[in-house]
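>>> Show me the folded form of this:
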Amino acid sequence: MAVLNIPAEKRQIRDTAEIKAYLAALGLGYEQWEPAQPLPESATAEAVLAAYAADIERLKAEGSYVTADVIDIKPDTPNLDAMLDRFNKEHWHDEDEVRFTLAGHGQFYIHPPEGPVVGVEVGPGDLLVVPRGTHHWFDLLADRRIRAIRLFQDTAGWTPHYTGTQAEVKVAALLAGAA
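As a prediction, this is how the structure comes out:
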């Protein structure tokens, strides 16, 4: 279940309906999904996509997504830190970033044009849709693990466009000061 963090306000939201409403006001989508059948964590990507086929097909129709895959990041993933360096700096994309978390945890930071940066901590069952053009960044949490279904509007995948604002550095300093 997601947790919404608003560091500048020292506020946290845990209620699912409140999280969904807050994110919707920012233009983001949030849902919680259950598999059509229970899946072991070791399930193949094909089995995962089959188990969530109805939800995936619905999203494809709603958002013009053309493909879906499964990404599996673990603490022992080769070149993990270099991979994270692509995600953990503020950027935006030409297409939506759609992630459904199957296992592990991550934190999406959303930097709206107006208002404070918002952290969305996702875990198993959480679907987050970050619309194209939205300034954001992502980092793993302490378990350094995430397995997720990704949906794409372009078969070439997404390309990050970095903002260079260093918003992620400012938020990290704010969080460090609160610790």
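
>>> contacts, neighbours, all on C-alpha from now
Fine.

>>> which of the residues in stretch 41-53 are buried?
By 16 or more other CA atoms under 10 Å, the buried positions in stretch 41-53 come out as 45, 48-49, 51-52.

>>> Over to stretch 31-40?
Going by 16+ other CA under 10 Å, stretch 31-40 has these buried residues: 31-32, 35.

>>> ends of it, how far apart?
Taking CA to CA, to the nearest Å, stretch 31-40 runs 21 Å from one end to the other.

>>> how close does residue 156 get to residue 174?
36 Å.

>>> Leaving aside the residues adjacent along the chain, what's closest to residue 34?
Distances taken as CA to CA, 6 or more residues apart in numbering put residue 125 closest to residue 34, at 6.4 Å, once the chain neighbours are dropped.

>>> so how far is residue 31 from the residue lying closest to residue 122 once chain neighbours are set aside?
Leaving aside its sequence neighbours, residue 122 sits nearest to residue 2 (CA to CA, 6+ apart; 4.7 Å). Per CA to CA, residue 2 is found 10 Å from residue 31.

>>> Pull up the overlap in contacts between these two.
residue 126 (CA atoms under 8 Å, 6 or more residues apart in numbering).

>>> Tell me who's in contact with the residue nearest to residue 34.
With CA under 8 Å, 6+ apart, residue 125 has these contacts: 1, 32-34, 100-102.

>>> to compare against the first, here's another:
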Amino acid sequence: MSILKLENGQILSHLSDIQRELATLNIQIEHQDLGKSLRFPELLAQDILSQQEKQQILHLYENDFEVLKQKVDYHFYDLLVLHPGSPNLYTLAAAYSRYHTHKDAEALYILAGEAMFGFVQPEGNQVQLLVQAHDYIYIPAEVEHWFSPAASLHVKALRYFTSADGWIPEYTGTRFQDFLRNER
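Okay, here's the model as predicted:
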């Protein structure tokens, strides 16, 4: 389940409270246990997946993708697999852990592990959201945010795309407020 930390130190752990707080940005967050993870727990536990294993996971979610595709006009999806030994882990972390926007919406369904997002709210306050297995997040285009794997550096997620270049980050220059360690 998701956990949201506000800039004032308040922690929100009830999904309805998190949804209400992120509604000002039109971000959608849902917890959807689609039940498919029980069919491949050994794959979700592995750090490294072969192309065949990735395709097996993507195939299991094909019908769910078709439903989402009709709602949001997604054109394709892929599987993001990050772990401490990922060759591109630190490059991706450096690229996406700075505040940026995208010209397309960003949507992920977390299969295993966890990740962090930071958002700038309309009044300028920053919030940080931890998403975990079975969380689905939809971030509209042009919403200022950052993304990073959580401390474990393990995350497997389905990523949904409306165009091939829509996820290219456009950096905003907003300074990151590291208030997770600051208790007020």
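
>>> one step back: residue 156 and residue 174 of the first structure - which one has more neighbours?
residue 174 (14 against 8; other CA atoms under 10 Å).

>>> show me where the first structure has helices.
16-25, 45-51, 53-63, 80-87, 167-178 (DSSP state H).

>>> what's the closest of the ones you listed to residue 108 of the first structure?
helix 80-87 (9.6 Å; CA to CA).

>>> Taking the centroid of the second structure, which residue is nearest it?
residue 108 (4.9 Å; CA atoms, centre = their mean).

>>> Find the nearest non-adjacent residue to it, please.
If the residues on either side of it in the chain are set aside, residue 108 of the second structure comes closest to residue 159, at 4.6 Å by CA to CA, 6+ apart.

>>> try residue 75 of the first structure
residue 144 (5.3 Å).

>>> what's the burial count for that neighbour?
16.

>>> And for residue 175 of the second structure?
Using other CA under 10 Å, residue 175 of the second structure is surrounded by 9 other residues.

>>> Over to residue 173 of the second structure?
Residue 173 of the second structure: 9 surrounding residues under other CA under 10 Å.

>>> didn't residue 101 of the second structure look like it was pressed against residue 141?
Yes: under the criterion of CA atoms under 8 Å, residue 101 of the second structure makes contact with residue 141 at 7.0 Å.

>>> of those two, who's got more company?
residue 101 (24 against 16).

>>> What distance do you get for the aligned residue in the first structure for that one to residue 6 of the first structure?
Aligning on TM-score structural alignment places residue 101 of the second structure opposite residue 92 in the first structure. Remark: distance between residue 92 of the first structure and residue 6 of the first structure (CA to CA) = 20 Å.

>>> how about residue 149 of the second structure, what's its match in the first structure?
So, by TM-score structural alignment, residue 149 of the second structure is matched to residue 140.

>>> Next: residue 160 of the second structure.
Residue correspondence to the first structure (TM-score structural alignment): residue 160 of the second structure is matched to residue 151.

>>> For the residue lying closest to its match once chain neighbours are set aside, which residues are in contact?
Computed as CA to CA, 6+ apart, the closest residue to residue 151 of the first structure that is not its neighbour in sequence is residue 68, at 4.4 Å. Counting by CA under 8 Å, 6+ apart, residue 68 of the first structure makes contact with 49, 56, 149-152.

>>> which one among those gets closest to residue 161 of the first structure?
Of these, the one sitting nearest to residue 161 of the first structure (CA to CA) turns out to be residue 152, at 16.3 Å.
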